[in-house]
Every structure is written in C-alpha cells, then in structure tokens.
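[1] Pasted the sequence and its predicted model underneath.
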Amino acid sequence: MMSTPAAGLSDTEFERFREYFYNRTGIQFTTSKRYFVDKRIDACIRNSRHDRFASWFAELRVPDRPEMLQDLINQLTVNETYFLREDYQFDSMLSTVLPNVLAARGGVRRIVGPLKILSLPCSTGEEPYSIALRLLEEWDQIDHVDVEIHAADIDSAVLAKAAHATYGERSVQRVPKAWIRKYFSEVAPGYIQVAEDIRNAVTLHRVNICDTAAMRSFRDFDVIFCRNVLIYFDELSSRRAAENLYGALRPGGYLFLGHSESMSRISPIFTPARLPDGIVYQRPTGAK
C-alpha cells in the first residue's frame, strides 16, 4: 500500500504513529485529536526532506536522530499558561504547606539543606517564576530559608523560552503592577523580561515525566507542582508518572495537581490532605 502524501495520514499511519509516540512519551492521542495530529505531522514532513509519511516515519525511528523526535514533541505538546494561574494553590503553599514542611524538618533554625520546589511541566516558565515571586513578596521566612526552585519540561523549545523569560501582556495580566515594576524590565514594545537574579534562581531541566530512569535524578523535593498534564495520559502512563513523582518527593512532601485532576483515580500511594483552599497530595511520612 502506498503512503499518503503530506496532506493527512491514513488510518493505518495514524495508528502506527500513535502507538510509537505513546511508547516514547506516555502521551496517547485519542481519535478526537486526529485533526490536530495530522496538521502537526504534516508540518513536520513538509519541513523535512521527505514528502510522504512512510519515509519520514522511518527516519524518525532511527536511534541516532533524537532531534527529530524532540522536534515532534515540541510540535505536539500544548503549552498554554500564564503567571499566577490557579493561584489559590500558591496561597495553600504559603499558608499551610511550607509551614508544615518547616515543622517536619525541624523548624527554621534546624532545617538541614535547602527547601526544594519543582514545577513539572513548567512550559514557558510562568509557573516557576510565579512561585519565586510569591515567595519573595509574601513568605515571611524567605530571608531565613535557602530555597531551590527547579523547573522541567519535555519540550526543549518552551524551555528555551523559559530561560529567556520574556513575556507579552497576556501572560502577565494577573501580576500586580508593583511587582512588574520591581521584577521585570521592558525589552521591546509590549514585552517584558523577568529580572536576571530571579531567572538565575530557577534551574531548568528537560525530562519526560514518564521516563523512570531520567526521573531518578529528581529527589528530595518538598513541594511539586504537576498541574494539568496527567489528564493527557492513559491509566498506565498516569500510574507511572505518579510513581515517578512519588520518588521525587521527600517523605512528607506535597504534590499539587490541576483542579480537574485527582490522584485517587490514579494511584493509592499518596495520602490526600484537605487544605482550606483545596486538596493536596502527600507522600506519607516514613514511606520508602
């Protein structure tokens, strides 16, 4: 059977691609996403030296061409975000979670090592920089505790944007004007950049949350924000991601999910904790 020209995939090609992408990333596209997938793959084929799916897909699977897979991942992942999104969870972090973390680790004067926070996936950086701003402006212990903020994503293109940390008006519309004057500078009409000292305070990583081997480098985090990504996974990938997040947390550490996500539907290994502003999931104290 001849391959379809770069103008849409056949049903067989779509199924072959969907299985391959799922095996490499844990992300499974339903048939309702068919139009979106067709368009993005069509763009990748047209930007390559190929004119048909078959030859492009064959090269994609060559082990020494990881840049092709990364380009595809960048095309197919959704990265819509903005500063202070779902900020009621930041309220919970400041009012309840961080005090609990400090108490569990012996208090401000006895804490050993940094307090570690992870944003995964971090997209173009609005979430980890929001965390930094809320800590600087509103956490009364920020001058007494060493805090490390880490941010990770599977998409190399959005990580490059996060490193540059330049945003348009829509991204910062919820940021108080006083904070913008204090922590941002205009770099072009309609665009502002996060201050260098805050950019340097966030460490960026590229990782696939479903890659257990790669996730082993993430350890002893006190707080993880993993919002609005598990909804894209099937049951098996969601469970694997949950186990990797569990391994990344310090015993007693806290996990924030998106408002439409529930860990109780995925895995029983976390303990739900009801806070004044919602639910957070905790790795049990003493768990191994």
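    Structure received.
[2] rest of the way, CA atoms for contacts and neighbours
    Noted.
[3] all strands for the stretch 101-250 of the chain, in order.
    115-119, 147-153, 166-168, 184-188, 191-194, 202-206, 221-226, 249-257 (DSSP state E, counting those that start in this stretch).
[4] Quick one: closest of those strands to E67.
    Minimum separation from E67 across these (C-alpha to C-alpha) falls at strand 202-206, 13.3 Å.
[5] can you give me how far the closest one is from the chain middle?
    11 Å (C-alpha atoms, centre = their mean, to the nearest Å).
[6] how big is the angle separating that strand from strand 147-153?
    30 degrees (axes from the mean of the first three to the mean of the last three C-alpha atoms, to 10 degrees).
[7] Show me how far stretch 207-220 is from its chain's centre.
    Chain-centre distance of stretch 207-220: 12 Å, with C-alpha atoms, centre = their mean.
[8] One more: stretch 115-122?
    8 Å.
[9] Tell me the spacing between the spatially most central residue of the chain and D155.
    Centroid-nearest residue in the chain: P121, 0.4 Å away (criterion: C-alpha atoms, centre = their mean). Between P121 and D155 the distance is 9 Å, computed by C-alpha to C-alpha, to the nearest Å.
[10] Measure how far stretch 76-88 is from the centre of its chain, please.
    Centroid separation for stretch 76-88 versus its chain: 9 Å, with C-alpha atoms, centre = their mean.
[11] likewise stretch 35-47?
    With C-alpha atoms, centre = their mean as the basis, stretch 35-47 stands 24 Å off its chain's centre.
[12] Please identify the helix or strand for D42.
    According to DSSP states H and E, D42 maps onto helix 34-46.
[13] Report all helices and strands that that helix contacts.
    Using 3 or more C-alpha pairs under 8 Å, 6 or more residues apart in numbering; DSSP states H and E, the elements in contact with helix 34-46 are helix 66-76.
[14] try it again with 10 Å
    Helix 34-46 sits against helix 11-25, helix 53-60, helix 66-76, with contacts defined as 3 or more C-alpha pairs under 10 Å, 6 or more residues apart in numbering; DSSP states H and E.
[15] Could you pull out the residues contacting both of P121 and D155?
    Residues touching both P121 and D155 (C-alpha atoms under 10 Å, 6 or more residues apart in numbering): N79, H205, R206, V207, N208.
[16] Next one for the comparison:
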Amino acid sequence: MTRESTIASAPPAALSDDEVARVGALLYRWTGMIFGANKRYYIERRIGARMARSGMAEAARYLDFVGTNPAEREALINAFTINETYFYREEHQFAALARQILPELIRTRRPGDLIRIWSMPCSTGEEAYSIAIWLLENWPLVDAYHIEIVGSDLDTAALAQAQAGRYAARALARLPADVVERYFEPERGHRRKIIDDLRESVRFTPANIVDRATLTGLGRFDVILCRNLLIYFDDDSRQLAASNLFESLNSGGFVCLGHSESMARITDRFTMARLEDAIVYRKP
C-alpha cells in the first residue's frame, strides 16, 4: 500500500484546536515548515493515517508517542512533505547551468577537477537525475570534469523512491521521447526505470536544510538547486535556511531558487546574478 492510499483509507483524526497547534509546533521545530489552523483538514488526514498505522485511537497519546519515538517522527515528517515534481521542471535553470554557470565555474578549474552539484530538496529524485541527463545532453564538456551530483531530502520514503529510480509516465511527460529511450528502461504498466549507469551516478542522502548538524558531513558545493522549498517557511526559517545554504557553498558558488522565491528578500549575503536563462544567487 502506498503512502497516499494509506492516507486516503484512514479516517481523519478529530483534533482539538490545541492539538492542531501542537502538531504545527512539532513540525515547525523539526522541519521549519508552517502548518497552521488553515491546514486543519490536511493535518487531520495525515495524523489520522499515522494513528491508524500505529494502532492508537487518542490523538493526545499519539502526539506524546511521536514526540519521543524517532522512527515515528520520521514517518510523520514523511507524511507531511510535499513531493510535487517531474523531470525537466523549470528547465530554464538547467539551461543556465550548462550555458552560463558551469562555463563560469570552469574558468578557474582544470579538466578532471571536481564540480559538486546539490539538489535540495530532491524529493523522489527527478530533479537530481534531470541535472545529470541535461548535462549529458547539453554540455559538451561533461566528460572533461568530475561531476558529482548529490540529492538530499528529509523525506526518507521519497529518498528510497529516488534510489530505486522507477517513474510513471506523468513524471516523464516533459522529456523528449528520444531522451526517455536513452536513459529509461521500460517496465510493466507504462513505468520506466532509469538505467543503472545514470542511477549510480547520483548519490542520495537524508538532510534537513534547517538543521546544520545534518549538513556538515555533506561538504561544500559549487551549485545548489533549492527550489520551491522556502515558500513553505516563515521569515525565521528562511533566514536559517539561507545561512545554511551560504555555508554549504564554495566561494563563487551559485544557488538556484524557485521562480517565486527571492534570496534578496531574505539576506544580503548573496549577490544576485541575472543570467541569460535565469536569475541566480552567488556566494561572493
């Protein structure tokens, strides 16, 4: 049974106003995301599903349990994360990566040097794999440098799907047919599995953008794609995330945000760069 089918089959929990607020406070502390009273139905559906899976009938008891049980906390976070993504989403940024960002970075590199790219949050892997595919298809120097692509997310269930590399037709809809044929093997039911060489070229690992302790082991990157995440944060969480992104970049590195997000409204530590294909932010 999938996560969404579990949520659909379980009855919503009947939470009091205080319990809704308590759920919101827990999720904010753990993830930086805002779930207020206006998301009551969304909260009650997901809490109801986790209560059913845990065999608990009382919300207060479940919230006590999740506060002290790391495995259940992970499962609850997974239930609340939003994984709306597909291959080649906002592809103008991939164009900027190949046409402007990487050519700028290699001005101070030699062939064979390491270039590190981070997809955060990576959800079920479409973005991280899109980076690899786009560079193979569109950057003539891709084989001249050691390109390391890392995908991270706090949703461990999504990461497991990313590592498996299996996708339905909807996720592949924006890809040209010849690209699908080159990089995906057909499976039953119109599903496709990404070829092993490409799947093994991307590393996936859990991380939380508002928890510095989960990021330090990842090292620093030359390019970070952190798209459509900060819109779910309040000002304090955005500033913490921006600080962690800054510390995760090499000097001269680039951050790509979602089309409705602006680093300039969060911090002045980055320099905005208006490229031909996209607006990005650079660490001086």
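    Looks like it arrived, so ask away. Keep in mind that what you see is a predicted model, and the values were worked out from it rather than measured.
[17] Dump the strands of the stretch 101-250 of the first structure into TSV; add mean neighbour count as well.
    Listed next are these as TSV, based on neighbours: other C-alpha atoms under 10 Å:
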stretch	mean neighbour count
strand 115-119	23
strand 147-153	21
strand 166-168	19
strand 184-188	14
strand 191-194	18
strand 202-206	18
strand 221-226	24
strand 249-257	23
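[18] Tell me which of the ones you listed sits nearest to A7 of the first structure.
    strand 147-153 (29.8 Å).
[19] Just give me the mean distance for the closest one relative to the second structure.
    With mean C-alpha distance after the TM-score superposition for the first structure, strand 147-153 of the first structure departs from the second structure by a mean of 0.3 Å once superposed.
[20] With distance to R16 of the first structure as new columns, can the shared contacts of P121 and D155 of the first structure be given to me in JSON lines?
    Shown next, in JSON lines, are the shared contacts of P121 and D155 of the first structure (distance: C-alpha to C-alpha, whole Å):
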{"residue": "N79", "distance to R16 of the first structure": "25"}
{"residue": "H205", "distance to R16 of the first structure": "30"}
{"residue": "R206", "distance to R16 of the first structure": "26"}
{"residue": "V207", "distance to R16 of the first structure": "24"}
{"residue": "N208", "distance to R16 of the first structure": "21"}
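[21] which two of these lie the greatest distance from each other?
    The largest separation in the shared contacts of P121 and D155 of the first structure, counting by C-alpha to C-alpha, is between N79 and H205 at 16.0 Å.
[22] dump the residue contacts of R24 of the first structure.
    L69, I73, N208, C210, D211.
[23] And for I131 of the second structure?
    Listed by C-alpha under 10 Å, 6+ apart, the contact partners of I131 of the second structure are 87-88, 91, 93-95, 97-98, 117-119, 137, 149, 202, 225.
[24] Distance check, it against H259 of the second structure.
    According to C-alpha to C-alpha, I131 of the second structure stands 17 Å off from H259 of the second structure.
[25] one step back: thought the residue nearest to the centre of the first structure was touching A241?
    No. Using C-alpha atoms under 10 Å, P121 of the first structure makes no contact with A241, being 11.7 Å away.
[26] Quickly note the distance from T81 of the first structure to A104 of the first structure.
    To A104 of the first structure, T81 of the first structure is 32 Å away according to C-alpha to C-alpha.
[27] so A96 of the second structure sits in a helix?
    Yes. Assessed with DSSP: H, G, I helix; E, B strand; the rest coil, A96 of the second structure lies in a helix.
[28] so what's the equivalent of it over in the first structure up against?
    In the first structure, the residue matched to A96 of the second structure (TM-score structural alignment) is S92. Residues in contact with S92 of the first structure (C-alpha under 10 Å, 6+ apart) are L98, F256, L275, P276, D277, G278, I279, V280.
[29] same check, this time on H50 of the first structure
    Applying C-alpha under 10 Å, 6+ apart, we find H50 of the first structure in contact with P5, A6, C44, W56, F57, E59.
[30] Neighbour count and distance to F17 of the first structure for those - can I get that in a markdown table?
    Formatted as a markdown table, these follow (neighbours: other C-alpha atoms under 10 Å; distance: C-alpha to C-alpha, whole Å):
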| residue | neighbour count | distance to F17 of the first structure |
| --- | --- | --- |
| P5 | 15 | 15 |
| A6 | 20 | 14 |
| C44 | 20 | 13 |
| W56 | 19 | 11 |
| F57 | 18 | 8 |
| E59 | 14 | 13 |
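[31] how close does the residue lying closest to E235 of the first structure once chain neighbours are set aside sit to Y281 of the first structure?
    Nearest residue to E235 of the first structure in three dimensions, chain neighbours excluded: I266, at 6.9 Å (C-alpha to C-alpha, 6 or more residues apart in numbering). Plainly put, I266 of the first structure is 12 Å away from Y281 of the first structure if you go by C-alpha to C-alpha.
[32] Look at those two and report which has more neighbours.
    Between I266 of the first structure and Y281, counted using other C-alpha atoms under 10 Å, Y281 has the larger neighbour count: 23 against 19.
[33] still on that earlier bit, for R40 of the first structure, which of the strands of the stretch 101-250 of the first structure is the nearest?
    With respect to R40 of the first structure, and counting by C-alpha to C-alpha, the nearest of the strands of the stretch 101-250 of the first structure is strand 147-153 at 19.5 Å.
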